[in-house]
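> the sequence and its predicted three-dimensional model are supplied below.
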Amino acid sequence: MTPDVLPVAEEFVRMFHAAHSDAGSLSARIAQVRAEIAETGTYRHTTDELAYGARIALRDSGWCTSGVPWRRLKVRDLRGYRNASAVAGECVEHLRLATNGGEIRPLVTVFAPDAPGSPGPVIWNEQLIRYAGYSDGIGDRRYMGFTESMQGMGWRPPVRRSRFDLLPLVVETQHEGPRLFTLPSEIVHEVPLEHPTLPWFGEMGLRWHAVPVISNMRLSIGGVHYPAAPFNSWFVGAEIGTRSLADEGAYGVAREVAEALGLDTSSERTLWRDLATVHLNAAVLHSFDKAAVTITDHHAEALHRLAWLRSRQRPSAARPAFRLDTAAAARARNGSPARFTAALDETRPQPTSRLAELLRQQHSLTSA
């Protein structure tokens, strides 16, 4: 942590105390932060400061969908977790808690921060749940590079590949390098897609996962950086129907739907793609509603985003924020570059049973 962090830290502490009149002595807290930075090069947020910073960051990020009560967002403080297996196990627990039987629960889970000589872990995946994309065009084409990289690191796709094969979770630490973990299938809630008025639509075999947990953005609060801080709200229908399923760069099923509808696909001027995309979005909203899984539509979200643009705060180094750097974006799509140059030369996927055992141990400790 560089010396210029001190004014950023002080500004954040003042911001926190201005929002919490019961937080105690501001001068005493600033003196404590100064002493910590002078001694260690960094400082530790209090539990309340961390929760406040994570909530403000999510509120101001633009990723907080309409209806999310950001002041009551659950913030899971797991700053003591630095080992890959522990981080992966708690990512699975995040999915379980967030899914909540379909009534999606917005969460933020914060793992160990970067500190002088001790960088925190990172999660490579763009979201905890992503589908593989293969060179023959099967699956999500956005992740063809990531899928190929995972295979080079030891991941083996199912013998019978499908459009919706779950990619492994990749957690990288300085002392372990990148490690692969197989997500337990029972923890991944998926919604089969059908159309409200087109009976044949369900025969296409389309589906999508219920919870969008963004996992490769860095949470920055008052000069302290948390490189692994997965968070979620819930899906906007168009993120699935338009950006993932219809888009030629992803699944590209708009043409398949258009042909099934008997539309003229000889020219874009017939607007066949637009009509097919409307049907895909209608199917997503209908299916999530039928499965009782929380979702919002892009019209409601447009109004929310407009209100957000009008009210958002001017960004500054001290304001909490979720940030994405170019290296993290590249890792999410291409499976490289590794964050740490001393990463392991070879890794193997960790079995589902290992994560399940970790979760059983955690639950037994909690209930003890």
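Looks like it came in fine.

> every contact and neighbour count from this point should use C-alpha atoms.
Noted.

> how many neighbours does L58 have?
L58 has 23 neighbours, counted by other CA atoms under 10 Å.

> over to A35?
14.

> repeat that for T47.
T47 - counted by other CA under 10 Å - has 12 other residues nearby.

> could you pull up the contacting residues of it?
Listed by CA atoms under 8 Å, 6 or more residues apart in numbering, the contact set of T47 reads D77.

> immediately after the helix or strand hosting Q151, which helix or strand?
For Q151, the element it lies in under DSSP states H and E is helix 144-152. Helices and strands here follow DSSP H and E; after helix 144-152, the next one along the chain is strand 169-173.

> sorry, back to before: in the helix holding Q151, what counts as buried?
144-150 (16 or more other CA atoms under 10 Å).

> report the inter-axis angle for that helix versus strand 169-173.
70 degrees (axes from the mean of the first three to the mean of the last three CA atoms, to 10 degrees).

> next up, a second structure to put side by side with the first:
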Amino acid sequence: MKTILFLAGDGIGPEITRETRKVAQALKDGLSLDLAFDEALIGGAAHDATGNAFPDETRARADAASAVFLGAVGGPKWDHLTGAASLERVALLGLRKQLGAFANLRPVKVFPQLIEASTLKREIVEGVDMIIVRELIGGIYFGEPRGLRTTGDGHQEGYNTLVYSVPEIERVVRAACTIARTRDKRVTSVDKANVLEALRLWREVATRVVRDEFPDITLDHLIVDNAAMQLIRSPKQFDVMVTTNMFGDILSDAASMLTGSLGMLPSAALNETGKGMYEPIHGSAPDIAGRNLANPLASILSLAMMMEHSLGEPQAARRIEAAVHGVLDAGLRTADIMSPGMKQVTTAEMGDAVVAALAVRVSQAAS
């Protein structure tokens, strides 16, 4: 039996996790999957209950699970927790580090039903289908030394260290190339090699790995500022993009607007064995938390990625994706992707609609 650990977290996390678990239960029942579900606290909710944003019990359950689903972490209530005590440092980065989840996969696919939701012209976004592979447990977010200090003249300054080792670069480039082999065999490596020594090394290592290990892959290099421009100017030129932790964080959020909403983008973070944590990229959205307005489709699509990459159930992944297309074809929209002529629904209603669409597809397959 394989166990999914659900970590609802904060903000809209509990709402979207509830809908995702509904879909997981429907899959378990409809396809007779050998799944078990567990849950634990993380983030602000865990801090309030235990004094620790990433409690030992949650760590143990994450280690024991086959895959981890994370709703969201953070919110204004916990803004007083800063530096090493911040929720993001303790819970989010801590969970990624504990799982060894170094490869963050962020698909950027424009649904044909949502082209009008994008702020860009149809001819720019129609047909966009790329994936950003972000190095997730190295770089400037984890580098040491870091902190705040007072200089000799009495001014305070903050400092962070950008560090990448050869093995860290090699493994994420290999992950990107392996994915590219299932797609169009094109990889774009994004760096800042013109001014940063760490990323000069990144470029050298990426070039060597592709040349020596993946001769069938076409590799291009882009400086990050040019990559950001090209992502908006001509996104269809990209197939697989691989980049650093910070650049991947920024570029994938920018890419979300190609699709019209952060609420449509799932993600996976995998370790060397394929075990991973899965989460929508939109964050905790505290401004709409508890109002039944959040879009659960990114989290439901993250479940599809989990079925594909960690649970060995590609058929279930395809069922989820088809069900999401079905509800969009039916004109159902949450507020973030609403457009004229469509029907606006709540978080719960969207989740129920995906479950209903899933049931139809499962029964059709059975017959």
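Yep, that arrived. Because the structure is a prediction, the values reported are computed rather than measured.

> what would you report as the TM-score here?
Comparison of the two superposed chains (TM-score structural alignment, normalised by the length of structure 2) gives a TM-score of 0.29, and 176 aligned residues with a CA RMSD of 6.7 Å.

> on that earlier part again, which one among the buried residues of helix 144-152 of structure 1 gets closest to E172 of structure 1?
M150 (13.3 Å; CA to CA).

> surely F16 of structure 1 touches L50?
No: at 9.9 Å, F16 of structure 1 and L50 do not qualify as touching, with contact defined as CA atoms under 8 Å.

> for the helix or strand hosting V68 of structure 2, packing partners?
Secondary structure from DSSP H and E places V68 of structure 2 in strand 67-72. Where contact means 3 or more CA pairs under 8 Å, 6 or more residues apart in numbering; DSSP states H and E, strand 67-72 of structure 2 is packed against strand 2-9, helix 13-31, strand 276-278, helix 297-309.

> deepest-packed of these, please.
Ranked by average neighbour count under the criterion mean count of other CA atoms under 10 Å, those are headed by strand 276-278 at a mean of 29.

> ok, I240 of structure 1 - contacts?
208, 281, 284.

> and the nearest residue to L87 of structure 2 once chain neighbours are set aside, how many residues sit next to it?
Excluding the flanking residues, the one nearest L87 of structure 2 by CA to CA, 6 or more residues apart in numbering is G43, at 5.7 Å. Using other CA under 10 Å, G43 of structure 2 is surrounded by 27 other residues.

> how long is stretch 233-242 of structure 2 end to end?
19 Å (CA to CA, to the nearest Å).

> taking strand 169-173 as reference, get the angle to the helix or strand that C91 of structure 1 is a member of.
Element membership for C91 of structure 1 (DSSP H and E) is helix 84-99. Taking the same axes, to 10 degrees, helix 84-99 of structure 1 and strand 169-173 form an angle of 140 degrees between their directions.

> quick check: what element follows helix 84-99 of structure 1 along the chain?
Assigned by DSSP H and E, the successor of helix 84-99 of structure 1 is strand 107-110.

> for C177 of structure 2, which of the helices and strands packed on strand 67-72 of structure 2 is the nearest?
Checking those against C177 of structure 2 by CA to CA gives helix 297-309 as the closest, at 15.8 Å.

> state the distance spanning the first to the last residue of stretch 97-110 of structure 1.
Span of stretch 97-110 of structure 1 from end to end, CA to CA: 15 Å.

> and the helices in the stretch 251-368 of structure 1, which stretches?
Counting by DSSP state H, counting those that start in this stretch, the stretch 251-368 of structure 1 has helices at residues 254-261, 272-290, 298-311, 326-334, 352-367.

> turn the ones you listed into TSV, including mean neighbour count and distance to H94 of structure 1.
Listed next are the helices of the stretch 251-368 of structure 1 as TSV, based on neighbours: other CA atoms under 10 Å; distance: least, CA to CA, whole Å:
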stretch	mean neighbour count	distance to H94 of structure 1
helix 254-261	17	33
helix 272-290	21	20
helix 298-311	13	24
helix 326-334	18	19
helix 352-367	13	11
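
> put together a markdown table for those helices, with distance to I123 of structure 1 on each row.
Formatted as a markdown table, these follow (distance: least, CA to CA, whole Å):
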| stretch | distance to I123 of structure 1 |
| --- | --- |
| helix 254-261 | 32 |
| helix 272-290 | 28 |
| helix 298-311 | 28 |
| helix 326-334 | 9 |
| helix 352-367 | 16 |
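
> figure out which of those is closest to V5 of structure 1.
Across the helices of the stretch 251-368 of structure 1, V5 of structure 1 has its closest neighbour in helix 326-334 (22.4 Å, CA to CA).

> compute the inter-axis angle for the closest one and helix 144-152.
Going by the same axes, to 10 degrees, helix 326-334 of structure 1 makes 80 degrees with helix 144-152.
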